[in-house]
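Asks: Can you look at this prediction? I've put the sequence above it.
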Amino acid sequence: MPRDTQHKTRRYAVDNLTCGGCVARAEAALAAVPGVVSAQVNLATRRADVVTDDGFDATALDAAMRGAGYPVQPTGGRELRVAVANMTCGGCASRAETALNALPEVLEAQVNLALKRADIRLAEGADLARVEAAMKAAGYPVTPLDPPETANSDPDTPEDETAPLRRAFLWAAALTLPVFVMEMGGHLVPAFHHWQMQTFGTFRLHLVQFLLTTAVLFGPGRVFFRLGVPALMKGAPEMNSLVVLGAGAAWIWSTVVTFAPQVIPETGRFVYFEAAAVIVTLILLGRWLEGRARGQAGAAIRGLMALRPDTALRVENGQETEVPLSDLRRGDLVRLKPGGRVAVDGEVVEGETYIDEAMLTGEPLPVAKRAGDPVSAGTVNGTGTLLYRATAVGADTVLARIVAMVEDAQATRLPVQSLINRVTAIFVPVVLVIALLAAGAWLAFGPEPAKALVIGVSVLIIACPCAMGLATPVSILAGTGRAAELGVLFRKGDALQDLSRVTLVAFDKTGTLTEGRPSVTAIAPTSDCDEATLLTLAAGAEAASEHPLARAILSEARARDLTPARTDSFEAVTGGGVIAMIEGETLRLGSRAFLEAEGVAVPPTDPGPATEVHVARGALYLGHLALSDKLKPEAARAVAALKARGVTVALLSGDAEGPVDAVARELGIDEAHARLSPAAKREQVAAWRKQGLKVAFVGDGLNDAAVLAEADVGIALGTGTDVAIEAGDVVLVSGAPTGVATAMEVSRRTLRNIAQNLVWAFGYNVALIPVAAGLLALLGGPFLNPMLAAGAMAASSVLVVLNALRLRRMEAA
């Protein structure tokens, strides 16, 4: 097929395009990415049409465009998650991904070996059935996965595969044990060997071994032939192919020796039935242990899913009916009994109780709930009874969104994984060549030509690239899962890698380092006003605002039994204040900079630790209110933990110098910037990045969306059920600033774990392939027995997974 028939057009949204020069630079950066045939960028639509060929790597394009300053996001089509069958090694994953990306219906595809699934983006109008048929023909059938919020369980979760693997291993072990005892027992105990020869004779012994080994290979071991032979026939050998060639060669040689010994030279009439049987048994053992370990690594999602009750008590016309969770709809009334779990997100209509929200916020103390308060799915009721109205069901609940985020994080692929996939794709063919050359050379020139078979089989078995394929995804699976249990949710894979390199962490102040619940501590009217009038006007202007300062002013007015002034119109100015019409006059309320920009003369005040909210009617200045906001209990510990890691801590706030400097002094923050608008915060972060610093910004995830996007890593603090899921790269569910240090520790330890896995996986192959090829034997040392090769290969994968499981012991910083 001509190469140009494999070209595919992909469309991306491109950020930071402001002029024709940007377009030219973005096009040049796109064109330089391997696999990109051509690229065309449109300034008006902020879109890029990229024509790619078979060598295209979506991860490399994403990294290149981020580095060029023009981040891209795929657009169009629909996203789908599918289970991928028959993947057993890194080579399988690479071939499955290549097969998916080669389909014209698929715009993007990423395959995860540890989770045995793929995230794909289908073209508009694409027929999924064609994709399923093509992947079945390629040997890696795909099945769409139900979303976590509607499925009772994932049909392809790692723990589900352990039962059949365990059965297969036990059957193989039972059949292999007699073969192993007959052959190896005779080598270890000469008297036992003589007894066997005298009692049964050579042919009968070999016949029994033949029958038992054949049962192993074509019984529990048939999975290797079912997957490996088609791969060989397609010219795309993978791990199963190596097992088929290794165990199959040993079985064929031994079978010929048993039934037609005359065709084999007398010096080579040895049987290797025990090697073939033990190879299959040990690899099945390795897969079983690996599957169990992967199941433990994926325990985070299963733990989250288990928080949902299966049924709920729906109340209709005063009657309670137990219904499946899937039957609940928004607006339904639900009864929550003592000790039960909240079924869906809702708002309390009737009753009072205390609810344990630790699974969301990490706070150990139950939270009081009464009419009007929100409740979240998965949280645990205390001793009271509630009636609540469902406000979010299915995929819209906070719990379902958290589960989806954890799944997305676990499915992420770091840039190093793309390199590993390319290596493993060519690794197996290279191993086949090495095995043939080593066996051929030993047959032709070795001192013991009969050992050529042993060498060929050992090379094939020792070189299976399972550990390489698992090195990265299984660490991500364990690390992000444990992070979720600690209240840290990674939304984007890049953040997991970038956070470990952060050198400066900048915090927002209000609601991030402080409680976000300020109170009015002083009212300072001018001679043209009095305290009650100033507070009444301020409360009227702030009545429609959701800002924490607005809530504090309204609370103070209520405490003084003052009725807020009636407002005819309201406009919020982000980062500045509000403008309201009261009794036909324009009232402005906000920071000093905001009023001065509006043409109001604001008299000087003594800068102090309190936040000042200034008020003016028209051009007349009426005075100001002083508000104070307590620091969060964990704020000092969070800053100290970051500084102990050698990270610079800064403070960016829209507040005045007085309160900002006071917070900085109390927490030991060296660099603080006050009176910053959201745009100014973003400019400051951009300036730090130009200096070569890796910057993380920590904010509430809503007001600071722009600066969160500008930072290398944006960390959004959720507050209880109000998880700012869409705002940052990382979400701290509890809202505690100490979660920043925890997130950095998770990132650092996960990447270190990946490095350890890669060193072991590659080092194991590099070190043992020459040994298997007979290098030590040439120097007078021993041969590598195929059974030992199989054991070492299985052990390498298990060790990689067990090393990753150490991440599940991480604790919060």
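Replies: Nice, thanks for sending it over. Residues are numbered from 1 along each chain as shown.
Asks: all contacts plus neighbour counts: C-alpha atoms, from now on.
Replies: Noted.
Asks: right, and the helix or strand after whichever strand or helix holds Leu587?
Replies: Using DSSP states H and E, Leu587 falls within strand 585-590. Heading C-terminal from strand 585-590, the first helix or strand you meet, by DSSP H and E, is helix 592-597.
Asks: what residues does the following helix or strand past that following helix touch?
Replies: Once helix 592-597 ends, the next helix or strand along the chain (criterion: DSSP H and E) is strand 611-617. Outside strand 611-617, the residues that touch it by Cα atoms under 8 Å, 6 or more residues apart in numbering are 534, 538, 585-592, 595, 600, 621-628, 655-656, 658-659.
Asks: buried ones in the host helix or strand of Ala636?
Replies: Using DSSP H and E, Ala636 falls within helix 635-644. The neighbour-count check on helix 635-644 (16 or more other Cα atoms under 10 Å) flags 635-643 as buried.
Asks: Just the buried ones from the contacts of strand 611-617?
Replies: Burial by neighbour count, 16+ other Cα under 10 Å: within the contacts of strand 611-617 this picks out 534, 538, 586-592, 595, 600, 621-628, 655-656, 658-659.
Asks: thinking again about what came up before, tell me which strands and helices the helix holding Ala636 is in contact with?
Replies: If contacts are counted by 3 or more Cα pairs under 8 Å, 6 or more residues apart in numbering; DSSP states H and E, helix 635-644 sits against strand 648-652, helix 657-667, helix 739-772.
Asks: Take this one as well and set it beside the first:
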Amino acid sequence: MKSLTADSTGVGRRVELSVSGMTCAACSARIERKLNKLDGVHATVNYAARRASVTAASSVDDALLVETVEKAGYQAAVLAPASEAEPDDDRARDLWRRMVVSIALFVPICDLSLLFMFLPQARFTGWQWLLLVLALPVVGWAAWPLHRAALINARHRASSMDTLVSLGITAATGWSLYAMFFQTGSAGDAVGWRLLLRPEGAIYLEVAAGVTAFVLAGRYVEARAHRNAGDALRELAALGAKAVTVLLDDGSQRQVPVDELGVGQRFLVRAGETIGTDGRVVDGQAAVDCSAMTGESVPVEVIANDEVVGGTVVLNGWLVVEATRVGQDTQLAAMVRMVEEAQSGKAAVQRLADRISAYFVPAVLVAAAGTLLGWLLAVGSPQEAFTAALAVLVIACPCALGLATPTALMVASGRAAQLGIFIKGYRSLESTQDIDTVVLDKTGTVTDGRMTVVEVSCVPDVDVRRVLRLAGAVEDVSEHAVAAAISSHARAELETLPQVERFAGMPGLGATGIVEGHDVLVGRAKLFHERGLVLPEDLDRTRRKWEQQGNTTVVVGCDGSAVAVIAVADRVKPSAAAAVAELHRIGLRTVMLTGDNDATARKVAEEVGIGEVIAEVLPDEKVEVVRRLQSEGRAVAVVGDGVNDAPALACADLGLAIGSGTHVAINAADIVLVREDLTAVPDSIRLARRTLRTIRGNLVWAFGYNVAALPLAALGLLNPLIAAAAMALSSVLVVSNSQRLRRFSGSTAHRDGDTALPEA
């Protein structure tokens, strides 16, 4: 996918390249190094995803990026906007065919090679040609992709895993031909340990065939794992409708591709159809299935003025929707981008692994040559020297290192998307490990955020309808949830509201304006006290009583006098108590941070189980509260949904934005939760921590495997055939361990999976 974003200099664009031909971490490191040498380019290459994510200055042409990759010996293509790279099914099918042939021939080659090696008397005239006929399809045709990649690397004066494998296969085959046709040899002792120190005249065709079979099997498993890991992303990208029924000005209907839909256009969605883009319902009523986007299983009833999201499905009824966001601005497109960016991330330790891999292959070639020379000098046996050197070549492939982080990230981000959780990359994952305090905004986070007016109290001689007319006109301009509740209630009672002039909003306090010649002030009691306006005793007593009952109160003033108090209530989300309990269960402290009055905040906190409350905080003060908590040594996560939460989300060690909130809040957050169920908060932290454990386990295994295996091979304690199997198995284990993240279950399901995965 290609889209415009800011680069490190503040200008630039994002380009996604599909890269083919990579076979190990050394390949991705080489491409990354070549791209980053270009002026104005910052690139990250994901070996597992076969992608290069490039942030390039506007002066850098796409063709230059592709050319740079191709000069490094690989193939590249720019992915078009809003496109999803096709799964590498052709590659998997080709690997499958070559693997089946190599395995089918490996068995007789192995049996006959060992038979003729240890029992020379079993040899017959032309036995060499029989082995050769069986081996050539394996070491030639089946192994050709490995040889081709090695030749391409050699032409570019580079090396990779394929260099090691190709050299190993070629050396084993060449030595075998020499032994079969030019050495007579003698029968050796067939005791098990003699497999390590082969007799004179030993042949290695079974090693050449075995290396080929094991490497191809490992790569086939990788290709299948890559296909499976990307399933969730492909399903997400496929949610969008392909066409929409647009309502024209003359009342007629016309079906157009969704790409041609513009902001402000109205379109019809019937039962069973997918909503084409994000929009606002202007007519109709329907139940909408949001499960694919948010993980919510219960359909949502929508009516006029409700917001709907592209990619969701109308189950019954019909809707006329006015498009508010189209193309790359929709929530679906943003979610796809977030998953893609998360999958292209790298851990700091993974970047170290990539750098090591770039120098690892040349180092192994030197080590193999040194092993060969050392054995020749030490024991003088070419046979034993060749065996040890061949084992070093085969065992040292750094493939598992390159798969450690990306496979886990691909699986985890895909599974998270299915649960309505979108993680913005590896740094977001790393932030979860130190979190000990979770700060939750109240309105729209712990509560539904859909407030309603429950009571209105006026001073004597002031009519309720008059109060609603004045307050509703001022609040109709504001976007705050409390303001929306008052204006909606006023419209329901009065049908129409007058215009407001000279409107001025005071975030966290209230608003003021001129309505029908009257100076109207609507807001918290604190705002009136700051302006020296005294509430009548009866009105103030009513206000305090309502607040003690858990209601939010708004005072209405007209021409310098307080004339009414309005009580507004917001329902606590059904999932809030369970979410807080789960946060406590995994060892996190919870704090409620709100601009609402203390009594209301404490009542809500008590209902959901939050012990610490910080109330009556202005938006700019929320950042100070977060910083104060951090200064006390706490690692703070903030959960919010509104514009006023964005600074706190950005300031926190980890920001989690409710996906139904504002774009400002979503952009400021590290993790976006599109699921209305608040248990998505502990789920996201549990999944992130589990992914970290998996990645670290993968890296420990990959590093530990190479560190332990190379000395064994150099000392001649590792049969080359066993080395080939172990090398392939290391990659399979890393991929398999990452795939276990697909079984992660949410808080409402069985939690056996909450225990740590085996890490090595």
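Replies: Received it, and whenever you're ready, just let me know what you need. Everything quoted here is computed from the prediction, not taken from an experiment.
Asks: Show me the one of the helices and strands packed on helix 635-644 of structure 1 that comes nearest Pro366 of structure 1.
Replies: helix 739-772 (20.2 Å; Cα to Cα).
Asks: Out of the buried residues of helix 635-644 of structure 1, the closest to Ile301 of structure 1 would be?
Replies: Ala638 (27.3 Å).
Asks: excluding its backbone neighbours, what's nearest the closest one?
Replies: Closest residue in space to Ala638 of structure 1, ignoring its immediate chain neighbours: Thr738 at 4.3 Å, by Cα to Cα, 6 or more residues apart in numbering.
Asks: Can you find the partner of the one you found in structure 2?
Replies: Correspondence of Thr738 of structure 1 to structure 2, assessed by TM-score structural alignment: Thr679.
Asks: same thing with Gly623 of structure 1?
Replies: Using TM-score structural alignment, Gly623 of structure 1 pairs with Ala564 in structure 2.
Asks: I'd assumed its match was in a helix, is it?
Replies: No: read with DSSP: H, G, I helix; E, B strand; the rest coil, Ala564 of structure 2 is strand and lies in no helix.
Asks: For it, give its distance to Leu470 of structure 2.
Replies: In this view, Ala564 of structure 2 and Leu470 of structure 2 are 11 Å apart by Cα to Cα, to the nearest Å.
Asks: Arg413 of structure 1: how many residues sit nearby?
Replies: Residues lying near Arg413 of structure 1 (other Cα atoms under 10 Å) number 19.
Asks: correct me, but His156 of structure 2 touches Ala72?
Replies: Yes: checked against Cα atoms under 8 Å, the pair His156 of structure 2 and Ala72 is within contact range at 6.7 Å.
Asks: neighbour count winner among these two?
Replies: Ala72 (20 against 12).
Asks: quick one: contacts for the aligned residue in structure 1 for that one?
Replies: The alignment partner of Ala72 of structure 2 in structure 1, by TM-score structural alignment, is Ala138. For Ala138 of structure 1, the contact set (Cα under 8 Å, 6+ apart) comprises 96, 99.
Asks: Kindly report the same for Gln410 of structure 1.
Replies: By Cα under 8 Å, 6+ apart, the contact list for Gln410 of structure 1 reads 473, 476-477, 480-481.
Asks: Try it again at 6 Å.
Replies: 476-477 (Cα atoms under 6 Å, 6 or more residues apart in numbering).
Asks: For it, give its distance to Thr472 of structure 1.
Replies: 11 Å.
Asks: Mutual contacts of those two, please.
Replies: What both Gln410 of structure 1 and Thr472 touch, as defined by Cα under 6 Å, 6+ apart, is an empty set.
Asks: Which strand or helix spans Ala63 of structure 1?
Replies: In the assignment (DSSP H and E), Ala63 of structure 1 maps to helix 58-68.
Asks: Quote the end-to-end distance of stretch 109-129 of structure 1.
Replies: Using Cα to Cα, the two ends of stretch 109-129 of structure 1 sit 16 Å apart.
Asks: whereabouts in structure 2 does that stretch align?
Replies: Under TM-score structural alignment, the match for stretch 109-129 of structure 1 is residues 43-63.
Asks: Show me what that stretch is in contact with.
Replies: 7, 12-19, 28, 32, 36, 40-42, 344, 406.
Asks: Mind checking the helices and strands packed on helix 635-644 of structure 1 for the one nearest to Leu799 of structure 1?
Replies: It's helix 739-772; of those, that one is closest to Leu799 of structure 1 (Cα to Cα) at 8.5 Å.
Asks: what ranges do the strands span in the stretch 101-250 of structure 2?
Replies: 243-247 (DSSP state E, counting those that start in this stretch).
Asks: coming back round to it: what stretch of structure 2 does the strand holding Leu587 of structure 1 fall on?
Replies: Strand 585-590 of structure 1 maps onto residues 518-523 of structure 2, going by TM-score structural alignment.
Asks: Have a look at how far, on average, that stretch is from structure 1.
Replies: Its aligned residues in structure 1 lie a mean 1.7 Å from stretch 518-523 of structure 2 after superposition (mean Cα distance after the TM-score superposition for structure 1).
Asks: So what's the gap between that stretch and the chain middle?
Replies: Distance, stretch centre to chain centre, for stretch 518-523 of structure 2: 47 Å (Cα atoms, centre = their mean, to the nearest Å).
Asks: Which residues does it contact?
Replies: 509-514, 554-559.
Asks: Would you list the buried entries among these?
Replies: Here, 16+ other Cα under 10 Å leaves 509-514, 554-558 buried among the contacts of stretch 518-523 of structure 2.
Asks: Tabulate the residues you listed (JSON lines), appending distance to Ser747 of structure 2.
Replies: Below are those laid out as JSON lines (distance: Cα to Cα, whole Å):
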{"residue": "Leu509", "distance to Ser747 of structure 2": "37"}
{"residue": "Gly510", "distance to Ser747 of structure 2": "38"}
{"residue": "Ala511", "distance to Ser747 of structure 2": "41"}
{"residue": "Thr512", "distance to Ser747 of structure 2": "44"}
{"residue": "Gly513", "distance to Ser747 of structure 2": "47"}
{"residue": "Ile514", "distance to Ser747 of structure 2": "50"}
{"residue": "Val554", "distance to Ser747 of structure 2": "37"}
{"residue": "Val555", "distance to Ser747 of structure 2": "41"}
{"residue": "Val556", "distance to Ser747 of structure 2": "43"}
{"residue": "Gly557", "distance to Ser747 of structure 2": "47"}
{"residue": "Cys558", "distance to Ser747 of structure 2": "50"}
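Asks: All good on my end, thank you.
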